[in-house]
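In: heads up, no residue letters with this:
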């Protein structure tokens, strides 16, 4: 049976109000609650389901970042992943870590671990790039599917909802999981305790032959402009008059 890699990213919790740093170099992360990216939770759930159906023998959770990402890996282990890999990235390298660098890491690990499938969340809620999965598949020269229902073993034909394609039309070994694909399970207390005993290996990008040099430069980060309040009108004539005043018609 196959081994599956699942990417899990540590992001600012979805319920936290994002604040921009005074120097506009990024967003405030110190002292802010972090959690697993919701799309990654869906990816872990899909991988664990494959294991429960005995289509795969092992689910390996992978996360890139500083020491704190081990908490995210432990969450994946409590959900049912078998072991974790922490790719140590910190300091300036972590600040500039982007989809291309993560894709290179995932591709290198897929080869090293002899994985038959990589499952990733469609995107992360912090940068909303939606690029890592596509880049990983390209680097591995693997077929991919976006939002496929992974009810079959790695490499089998997958159902692709909302794609316009007939069912069972795509054969994939790199899958991107979108929202509403499943409902991630809650980690139970016994499984949380078991997760503490599961192994997390530490590797460095250099061990995988990956260069973390970024090709993207962030010039400035700003909050979106606040929307002005709308205006209510009583009739269509009033609406047309307002649009004329605003120069819209």
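Out: Cool, the structure landed. Bear in mind that the values here come from a model prediction, so they are computed numbers and not experimental data.

In: only C-alpha atoms for contact and neighbour calcs from this point on.
Out: Noted.

In: which elements pack onto the biggest strand by length in the chain?
Out: As assigned by DSSP state E, the longest strand anywhere in the chain is strand 56-65. With contacts defined as 3 or more CA pairs under 8 Å, 6 or more residues apart in numbering; DSSP states H and E, strand 56-65 has these neighbours: strand 2-7, helix 38-52, helix 69-79, strand 83-88.

In: which one of the ones you listed lies closest to residue 222?
Out: Nearest of the helices and strands packed on strand 56-65 to residue 222, taken as CA to CA: helix 38-52 at 24.1 Å.

In: what's the angle from the closest one to strand 56-65?
Out: 160 degrees (axes from the mean of the first three to the mean of the last three CA atoms, to 10 degrees).

In: give me the buried positions along helix 38-52.
Out: 38-51 (16 or more other CA atoms under 10 Å).

In: now swap in stretch 5-18 and tell me
Out: Quick answer for stretch 5-18 (16+ other CA under 10 Å): 5, 6, 7, 8, 9, 10, 11, 12, 13.

In: ok, structure two:
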């Protein structure tokens, strides 16, 4: 059973993230790491591999510049067998459509029974990539799962909605995405970190996937950042003294802010 886990190397969410002049994410001014939400996907893939068929093979896949390998090494330190890195300067500035094309071609080339994704990336936060991948691969999308089980050639799980908990089921092959409620990710052990250095990590460019440069990149993107401004600094709150008319003062404040 081939399991492919899509992961992303993202700017640290706790850092002061900005955009470059061309509207792309500035990845040079802050430290980057494996997306926290993708760690849940890694954990679920490892659990499936540990409880599923003996021939389960877990491969991590990412798209990005050379330092994106750090995300793959972190995932490999947690467990798994191999990694695939897609690195090509012509990919820079791709939107979700372009990225999904690159990932889908890489997954098709590698072969798969199950693709596991996080619910979203912590830098883009769109959450649409799993559905796009499923469409390009021509397989079912079983998304936003809080619980995942693979057995007898099928995948099932629980999706929590606003008013109900839903059980979903699909035959394999399929694409699934998991939420941050599916179970805490394990920490890499020292043994795992050392072992990760010896696990195979293959790098490919667009030509290796049969993709023309005109199909991806900023020029082919259907969406782009038009402008970005820094969030204004927090101001000191207003204190309403309650000297018998506190309720009225609070009502006036909330009305002025259009909260009521």
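Out: All right, it came through fine. Values in this document were obtained by computation on a predicted structure and should not be read as measured data.

In: if we can go back for a sec, between the helices and strands packed on strand 56-65 of the first structure, which gets nearest to residue 182 of the first structure?
Out: helix 38-52 (6.3 Å).

In: now the closest one and strand 2-7, what's the angle there?
Out: 170 degrees.

In: give me the contact list for helix 38-52 of the first structure.
Out: Helix 38-52 of the first structure has contacts (CA atoms under 8 Å, 6 or more residues apart in numbering) with 4, 6-9, 56-59, 61, 76, 79-81, 119-125, 150-153, 176-179, 181-185.

In: and the angle for it with helix 69-79?
Out: Going by the same axes, to 10 degrees, helix 38-52 of the first structure makes 40 degrees with helix 69-79.

In: in the second structure, what stretch matches helix 38-52 of the first structure?
Out: The aligned range for helix 38-52 of the first structure in the second structure is 36-50, by TM-score structural alignment.

In: how much does the matching stretch stray from the first structure?
Out: Once the two are superposed, stretch 36-50 of the second structure sits an average of 0.8 Å from its aligned residues in the first structure (mean CA distance after the TM-score superposition for the first structure).

In: so what's the counterpart of residue 96 of the second structure in the first structure closest to, chain neighbours aside?
Out: Aligned counterpart of residue 96 of the second structure in the first structure: residue 99 (TM-score structural alignment). Using CA to CA, 6 or more residues apart in numbering and skipping residues adjacent in sequence, the residue nearest residue 99 of the first structure is residue 132, 4.7 Å away.

In: count the residues that sit near the one you found.
Out: 24 (other CA atoms under 10 Å).

In: got it, and the one 3 residues further on?
Out: Around residue 135 of the first structure there are 19 other residues, counting by other CA under 10 Å.

In: tell me who's in contact with it.
Out: Contacts were defined as CA under 8 Å, 6+ apart; by that measure residue 135 of the first structure touches 99, 100, 103.

In: dump those residues to TSV, plus distance to residue 244 of the first structure.
Out: Listed next are the contacts of residue 135 of the first structure as TSV, based on distance: CA to CA, whole Å:
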residue	distance to residue 244 of the first structure
99	46
100	48
103	51
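
In: which of those residues fall in helices?
Out: Judged by DSSP state H, helices contain the following of these: 99, 100, 103.

In: isn't the second one up against residue 134?
Out: Read that as residue 100 of the first structure. No - checked against CA atoms under 8 Å, the pair residue 100 of the first structure and residue 134 is beyond contact range at 9.9 Å.

In: show me what counts as buried in stretch 135-142 of the second structure.
Out: 137, 139, 140, 141, 142.

In: the first structure: helices as residue ranges?
Out: Counting by DSSP H, the helices of the first structure are 38-52, 69-79, 91-95, 99-112, 132-140, 189-195, 236-245.

In: quick check: which of the ones you listed is nearest to residue 172 of the first structure?
Out: With CA to CA as the yardstick, what comes closest out of the helices of the first structure is helix 132-140 (9.6 Å).

In: could you check the angle helix 99-112 makes with that closest one?
Out: Using the same axes, to 10 degrees: helix 132-140 of the first structure against helix 99-112 is 50 degrees.

In: so what's the closest residue to residue 1 of the second structure other than its chain neighbours up against?
Out: Nearest residue to residue 1 of the second structure, sequence neighbours excluded (CA to CA, 6+ apart): residue 56, at 4.6 Å. Residue 56 of the second structure makes contacts with 1, 2, 3, 49, as judged by CA under 8 Å, 6+ apart.
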